[in-house]
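Student: With the input below, show me the fold.
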Amino acid sequence: MPAPDPVPAPDPNPYSASMGTLHAADTAFRDLVDVALADPVGFRRDAAELFSDAAGDDARTVAVRWALGAALRELGDLPGARRELDAAAQGAQRLGALGTAALVRSSLALVLLHLGETEAALATTALAAEHLTGPDAARNEMQRGLLLQRLGRLDEAVDAYGRALPILREADDVAAEARLLGNRGVVHAYLGDLTAAAGDLRRSLALARELGTTPGIAIALQNLAFVAARRGEIPPALALLEQAQDLLDDEQFATSAMRACIALDRADVLADAGLLEEALEVAADAAEVLAAGDDRTNAAEAELQLARTLLLAHHHTAAADHARRAGGAFRAARRDGWELQARYVTLAAASAAEGHVEVSTAAALADDLQAGGWHLEARSARLLVAEQALRAGDPALAGRVLDDVLTDDVDGDLPALARAQHCYATALVQAASGRRADAELAVARGVDVLHRSRLTFGSAELRAHAARHTVDLVRLGVRLALEDGRPDRALCALDRVRAADVAVAPRPPGDPVLADLLAELRRLERAERDAARGGGDPRPYREARARAERRVRDRARTTSHAVDRHAVASVAQPADATLDVDRLRQTLDGRVLVAYAELDARLHQLTVHPSGVRHRVLGPAAEVRDAVALMRSAVRRLARGRASAASMAAADASVARSARDLAGRLGLDRLDAPLVIVPCGALDGLPWSTLTIGRSVPTVVPSAAAWLAATDGCARPGTPDLLVAGPELPGADAEVAALAVEHPATTALTGPHATVAAVGAALADATTAHVAAHGVYRTDNPLFSCLRLADGALNVYDLEKLSAVPRTLVLSSCDAATTATVAGDAVLGLGSALLRLGVGTLIAPVLEIPDTAAVALMVDLHRRLANGTTAASALAASIEAADDAEPAHRAVRHAFVVLGDGGGV
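Tutor: This next block holds a predicted model:
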C-alpha cells in the first residue's frame, strides 16, 4: 500500500504569531499550521491554552482550529480533524474570509476521503476551487488529484497533477512539489510506467531530504520500495522499507496506521518472495490495526492486500471473503477502480477453488481493468481468461487471449513473477494445442526467468523460498515429459530448479552492519545462557535475542547481487539444457542415481541406469513421510538408551523393519549398486545409512546436475588438516585428541581457542576438516541452525561470510545434516548451506547423537578417508566395523549420512 500525501515542510514559528485581521493573516495562519505539523503531539497538548488565549478573537480561533485539525489528521484522529477543520471553515466563512475558508476546505477534503466520504471530498475541493487562485488553486488541484488517485481514476489524477505542477514550481513551493511528485509517482507505477514513477519518486525524496521532513522522507522511501517491488527487485524493496520503518521508529508522532501501511507493503514484497506464511501474518496484523481506526480508505486497501496474499497462499475461501468485504467498502465509497481489483481477486479465488468461472465474466473484468489503467492487474485477469478458456475446451480462444496480452513486455519491465506466469499460461495453451515441444520450451523459459531473478538475492533464505513460484511450471514440465513417455526429460525438468538452487552460490557482499548484528546476537546468546546458569532470569535476554535474530534476518534479506541478465542460460535453450543425461549415465560408472518427486500426492521415482532413465509411480507421499518419522523415532529411542534391554531390542527391530519397509516404498529393494539419491521433501530427515546397499551408504545430493558438476576434478578426501572441539560437549575433546594422535600434523582448535572467528578463518584454509561441537537445527528458521563454539553460535549467516570452505567436512554434531525442503524443492539448513558454499562432501548426522558415542566411529572413518577411500564406502565400512554392543553406538551408526559428491568417483 504505497503511502500518499507527505506533509509539507514545517516552518517553526511561535504560537503567538501576530495575525491581525483574518484577511491579512493567511501567512501567519499557515505558519501556525506548519508549527502544528512539525509537532502535532505538542500542539494537541497545548491546544486548550491556545483556545483560551484566542478567546474573543474569532480570527485567531479560526487559525487555532485549522492548525489543530491538521495536527489531529497527522495523529490519525480523523473524526477530530474533521470536527476542527469543519468548524474552522465555517468560522472563516462567517467572517467573510472566503479564501481562507477555501484553504481549510482543501485540507478537509483529504480527511473526508479517508473517512470514506468520497463524494463529499470531491465536492469540498470543487467548492474550495471557486475561491482560490494561483498557487493556492494549484495546491487544491493537487489535492483533487490525490482524491482521484485514491478513487482509482488514474488518468484523471495524472492530468490534475500535471496542471498543478508548473504553477507550484513557479511559486517555488518545494513542499507541495515534493508531495505532488510522490503521489504522481505512485500513479505512474499503477499505470505500469515504472521509469516515470521512479523519476518522480527520486525527485520527491530529494526534495523531502532538502526540507528535512522525516515523514516525507519515510513516505518517499516507502513509495520507491513499491516501485522496486513492481519491478520484482525484492532485496532493494525490502531495504527501502527498512529505511522507512527506521525513520518512523525515530519519529515521535508516527502513528500505528503509518507503520501499518509500511507493513502492508512489506507483506506484499514478502509474498512476491515466496515467504507466504510470514506475509500473511504481517498483512493480517496490519489490516487489523487499520480496521480498528477511522481511516476507511486505507482499511479497505488493507483488506484487499490481505485477500491477495491469501490467494497466493491458496487459502481460496478466505481470500474470496476478504476480497468481497473490500469490494463492498470500495463500492460504498465509489472507488470504482479499486472495486475492480477486489472483483478480480474474488474471481481468481473462485477459479482456484471451484475450477470454473465464466469466460465472458473474466474477459469483461479484464477489459474494465485495462480501461481503468490497471495494466498489470488486467494482464493477470487475461491470464485467468486464457486458463478458463482451456478448461472450457477452447485452446484457440486461449491462444488469442494470450496474444492480446502485451507479449512484447514478457522480457521487458514486468516483474519476473508476471513474466513467469505468462510463460506458464503459454505452456498450457501450447500443450492443449498439441505443440508439446513448444510447451516444454515455455516451461523452461519460465523457470529461467525466475532463476535469473533469484540470482540477484543475496539471502539464501529468499532464494530458497522464491523457488515456490516455480512449482506449477516444474509440475507441468514433468507431466508433459511423463505423458510423452520420456522420463529422461522429466528428470531434466525436475532437476532444472533443483540445480538452480545450488549451482550458483554467490556469497553476500561484505556487510559490516550484518557482522555487528551477528556479534551482538552471540553476546545476547551468552548473556541468556549465563543468566540461566546463574539462577537469574533469562527471559529478557531471550526476548532481546529474538529481536536480534529478526534484525539479522531482515538485514540479510536486503542484500543483492549484481547479476548480468545475459550471464544465465538463454531462455531460448531447450528444457534439457541444464542436465546432460548421457554424460550423467557415463559418469555414474556403476552407480545408480535415484531422484524422487511428489506429484498428485504420490511419490514418483526416476532412476538413471547405464541403459537409460526409468520411471515408477510409488505409493502415497504421506505414507512415506509417516515411515520416515517412524524410522527417526526408532533411532532416537536407541540414542537415548535409557530403557530396558527389551525396549532397546524392540527399537532395534523397529529400525530393521522400517529399513525394509522404506527400501520397498522407495523402490530400492531391487537395487544392489551404490546409490546417489536426489530426495524430495517427503524424505527430509531420513537416516539413509540404515539403507546401506552395495557395500556403501547412499550419497545424498541436492540435484543430479549439481552432483555431475561436482565430480569434475573432484579429489577424494584425505588426512584432516583441521580439528575443532566445541564447548560443553562430553567427548568432543577426547574425539579431537584421538584424531590428533592419528593425524599429528593437523591444526587443532579446542577450548577457548575454538571461537567463531578462529574456526571460520581455519575452515577457509582447510581442505579436510572435522568439527565436534553441539549442533542445533532450527525449525523456525533453518539459517539460524548452528554449531556451538567457544564464544557462541556459528550459523549459516556466519558461514556465508567465509572466503572458502573445506573440500571435505565431517561434523559429529547433532542434526548437522538436517535440512528442510520448502515449496519448490529448495533446501534450507546447515548442511545444504555448506554444499552451496562449496563443500564437496559432508558427512554428518541427521539426528541427535549421544555425546560420547561417536569417537570410535569418527577415528575409524578418518583412517579410511586418509587412505583414499570414498566417503560413501568409508562410512559404510566404518559402520560395519563399529562396536554395536551399546544402543548409543548403534544409534550413531544409523544417524550419519553422506551429502555431496561422495568423495570421489
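
Student: From now on I want contacts and neighbour counts done on CA atoms only, so please keep to that.
Tutor: OK.

Student: chain center to the helix or strand hosting residue 124, what's the gap?
Tutor: Secondary-structure assignment from DSSP states H and E places residue 124 in helix 118-129. The chain centroid and the centroid of helix 118-129 are separated by 41 Å under C-alpha atoms, centre = their mean, to the nearest Å.

Student: Can you give me the first-to-last residue distance of stretch 793-809?
Tutor: The first and final residues of stretch 793-809 sit 18 Å from each other (C-alpha to C-alpha, to the nearest Å).

Student: Is it correct that residue 780 falls within a strand?
Tutor: No - with DSSP: H, G, I helix; E, B strand; the rest coil as the criterion, residue 780 is located in coil rather than a strand.

Student: Would you enumerate the residues in contact with it?
Tutor: Residue 780 makes no contacts at all, as judged by C-alpha atoms under 8 Å, 6 or more residues apart in numbering.

Student: do the same with the one 3 residues further on
Tutor: Contact partners of residue 783, counting by C-alpha under 8 Å, 6+ apart, are 461, 795-797, 828-830.

Student: one more time with 7 Å, if that's ok
Tutor: 795-797, 828-830 (C-alpha atoms under 7 Å, 6 or more residues apart in numbering).

Student: how about this one, so we can line them up?
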Amino acid sequence: MRAVEQRLLARHAACLEQVELGRLPEAGRMAGRALAAARRAGAVEVAAKLHLTLAWVELDRGRPDSSTRHLDAALPGLTGNDLARANCLRGLHLCLHAEPRAAVTRLTAAIRELRRCGDQWWLANALVGRGIARAYALRPAAADADFRAARTVLLAIGERDRAAMCLHNRGFVAMVAGDLPTALRHYEDAAREGLAAVRRPEALIDRAEALLAAGLVGEAREVLAPAITLLDRCDRGSRMPDAVLLAARCALADNDFPAARALAERAARIFRAQRRDPWPSNAVALRARWATGERPRAGRAAAECDRAGRPEDAAELRLAAGLPVPRRGGTARLRALSLLDRARRAPDRRRAAAACRAGLALVDPHTWPGTELRSIALGHALAHGDARAVLRWSRVEAPAAAPVSGRLAERLRSARGRGDQDRVVQLEREIRRLSLAAPRTAPPAAVPSGTTLLAFTIHNGHLIAVSVVDGRCRLHRLPPVDHHVHALRLAVETGHEDAVRASADALDALLPPTGDGPVTITGGPPGLPWAALPSYRGRPVSLGAAPPDADPPRTHAWIAGPDLVHADREVADLRRAHGGTVLAGRAATVEAALRAMDGVDVAHLAAHGHLRGDQPLFSSLQLAGGPLHGHDLDRLARPPRIVVLSACDSGLAPAFLRRGAKAVVASTLTVPDDRAPALMAAFHDGLRSGLGPAAALADAQVRHGDRRFSCFGPG
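Tutor: Model prediction:
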C-alpha cells in the first residue's frame, strides 16, 4: 500500500509543477486521474490532498462551485498543515466574492497555522491572499507589508518568479492608494526581475489598468489584448471577466461606446456563469448607453456596485447619470470622484474651488477626473474675472526624469537600424511606461521682480492669457491665433520680409501688452517665433519659466553631428573662442556625447533634428552611429545648465528641461545651415560677457536679424 501511495504522491507533485507553470487544464486532468486512482486504492489521505489541489485549480479557472465541492470533499481527510491550506483556500474564495474583511480574518488564522507548521510555500500563498484582501479593504499599508513578507518567504525558498509577482502586487497596492508613479515603478521592477507574463497574465491586466489610469488608453488596450489571449489559453477563468471588463473600460475611455457596451455585456455573462456579481459590468454598459444619448435608470446599478464592493464603478456611473455621489472615504480616486461631484454641484465659487483643490491633491491633473476638476476651478475663476486665480489654476506639475537604461536605449537604436518596426513599437511602449513611472516635479516658481509674465491657457476651446506687468495682474480673453501663427511661421521660413512684417503686426495686435524688459511666457501658442513680433524684438524672452542666473559659463561641450556642412567649423570655432571639449565626425557618438555633456555649464549641439510630434521622448538629434533620443538624456547624472540646439526643430527642448537643464536655446523652424555659425558665435559671446541665455539670444538675434530661435526655461 505504501508503494502505491508513494506513486500517487509523485503524480500529485507533478500536478503541482503544472500548476506552477500556469498549465491549469493539464494540472486538472492529471489531478483528476490521480484522484480516481487514489479512490480505487483506498488512499484516503492522498485523495484529500488531490481534492485540495483540484480546489485550488478550479478556483483559478473561475469555477468556484466546483472548487467548493472539492474543498468540502477534502476536509474530512485533512490534518495539520493540509487543513491550514484548506483554510487559506476558504479565504481566497471570500476574496473572489468581494468579502475582503471576512477573507482577512480567515487568512490571518491560516497564516498562524502555516507558520506553526513551517509550510513556507502555502504561507506565501496566504500572505499574498491577505495582501489582496487588505488592498480591497482599503488598508494599503497593511497590504504592502503582507506582500513584502510574502516576497521574503519566496526568495528564501528559491521561488524567484513568484517573488517578482509580490513586487508586482506592491504596485497593485500603490494603484489602489492612488500613487500611479510608484505602481508603475513596481511593475517595471517586477518585469526586470523576470516576472513571466506568459504564466501570470494577471500582471498584464494590472499594468493595463495603470496605463488606463494614466490616460494612455491605446497603450492599455495593446497590453490587455495578449493578456486576454493568455488567460484563454491557460484557462485562467477567474481573471477573465476582470480582463474583459477592463477592455470595456478602455473602449469607454476611447469613446468607442458600442464596443464598450458589447464588452461589458460579455463580462457580465462570464461573471454570472461564475456565480459572481455582474453589476460592475452592468455599470459600464449603462455608462456607454448614457454616452450615446440613452437615459436608462442607473440608481439600482450604482447601489448594487456599492453592495458588491465596487464603489468606484458606482461613483462613475452616478457621475455619468447626474446622480449625487455619496461622500465617503476609500481610495484616492474614489474620494476624488466624490469631490468632483461636490465641485459640480457647489452653489458658489468658494466651495467649488475648495472641492477642486482637495480633489487635485489626490489625482493626476493631466488625466480625468483631474482634468475636469481643474476645468471647473478655471471656469469659476474666469467667470469672476480673477486673473490671479486663473494663473494659479493654470499651473500643473511636469514629469521628471524617467529611469531609462542605456541598454534599453541601445536596443531601440538597434531595432531602428534593422528596420524591425514591431520591436521598435514594443520598446517605445516600454520607454513610455518608464516615463510615466517618473515622479512629478513642482511647477516653476514665480518670476523675479522686474520680469513680465505672460501665461496662456485654454478653457473650453477658448484661448485665455494672464499678464503680470509691474506687479499688476490682468486677464485677457483672446481670439483664435492659430492662423496668424501659421502665417508668421511660413513667412519667416520663406524669408519674405513684407509678409513677415504684415503677419507679425497682425498677431502682435491680438496679444496683451507686456511693457518693456525681460518677459517670461508660459503655455504660449506652440512654434510661435516670438523674436519676429515687434513688441518682443530685442527683448529677453524665456519660454516656460524665469531665465537662470547670468553666471558666465566655465565649462563647455561642443558636439557636431554628421551631414551638416558648417557644423564641424561651427563647433571648432566655438572651441577656439571658449575652450572645452569638442566632438565631431565619428567621435560624436551618443555615448560620447552623453559623457561630454554630463555636468558642464553649456552643451552646444549642431546636428540634424527629427521632431516626433508631441513626443519629446522619441524626438532626436542625428549623431555618429545613430540618433540621440529624448529618453537618452535621462542617463545624465547632472544635466548641462544651458543647452544650445543649433539645429532645425528637434523637439528635444522639453526633454532637456525635464531632465533639469535651466535653459534651452532651440529653433522652432528650419535653420539655414550657413547662417547658424555667426548667430551662435554672437550668442556665446553674450553668455561670456555675463548676459543670461534669453538676453544673449535677443542681442544676437537683433545683430544678425534671425528670428528662428527661442529660449526655453524650466517646467
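
Student: elements contacting the helix holding residue 124 of the first structure?
Tutor: helix 98-114, helix 134-151 (3 or more C-alpha pairs under 7 Å, 6 or more residues apart in numbering; DSSP states H and E).

Student: Tabulate those (a markdown table), appending mean neighbour count and distance to residue 336 of the first structure.
Tutor: Shown next, in a markdown table, are these (neighbours: other C-alpha atoms under 10 Å; distance: least, C-alpha to C-alpha, whole Å):
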| stretch | mean neighbour count | distance to residue 336 of the first structure |
| --- | --- | --- |
| helix 98-114 | 25 | 14 |
| helix 134-151 | 24 | 7 |
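
Student: Which stretches in the stretch 751-900 of the first structure count as helices?
Tutor: Secondary structure of the stretch 751-900 of the first structure (DSSP state H, counting those that start in this stretch): helices at 756-765, 796-799, 830-837, 855-866, 871-881, 887-895.

Student: which one of these lies closest to residue 499 of the first structure?
Tutor: Nearest to residue 499 of the first structure, of all those, is helix 830-837, at 10.4 Å by C-alpha to C-alpha.

Student: List the buried residues of the closest one.
Tutor: 830-837 (16 or more other C-alpha atoms under 10 Å).

Student: check contacts around the residue most central in space within the second structure.
Tutor: Centroid-nearest residue in the second structure, with C-alpha atoms, centre = their mean: residue 436, separated by 3.0 Å. Residue 436 of the second structure makes contact with residue 181, according to C-alpha under 7 Å, 6+ apart.

Student: please redo it, this time with the cut-off set to 6 Å
Tutor: Residues counted as contacts of residue 436 of the second structure (C-alpha atoms under 6 Å, 6 or more residues apart in numbering): none.

Student: ok, now residue 202 of the first structure?
Tutor: By C-alpha under 6 Å, 6+ apart, residue 202 of the first structure has no neighbours at all.

Student: That one is in what secondary structure piece?
Tutor: Going by DSSP H and E, residue 202 of the first structure is in helix 194-211.

Student: What is the corresponding segment of the second structure for that helix?
Tutor: Mapped onto the second structure using TM-score structural alignment, helix 194-211 of the first structure spans residues 140-157.

Student: circling back to that earlier point, would TSV of the buried residues of helix 830-837 of the first structure with distance to residue 99 of the first structure be doable?
Tutor: Below are the buried residues of helix 830-837 of the first structure laid out as TSV (distance: C-alpha to C-alpha, whole Å):
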residue	distance to residue 99 of the first structure
830	68
831	71
832	68
833	66
834	69
835	71
836	67
837	68
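
Student: wait, is residue 456 of the second structure part of a strand?
Tutor: Yes - judged by three-state DSSP, residue 456 of the second structure forms part of a strand.

Student: That one contacts residue 526, correct?
Tutor: No - judged on C-alpha atoms under 6 Å, residue 456 of the second structure makes no contact with residue 526 at a distance of 10.9 Å.
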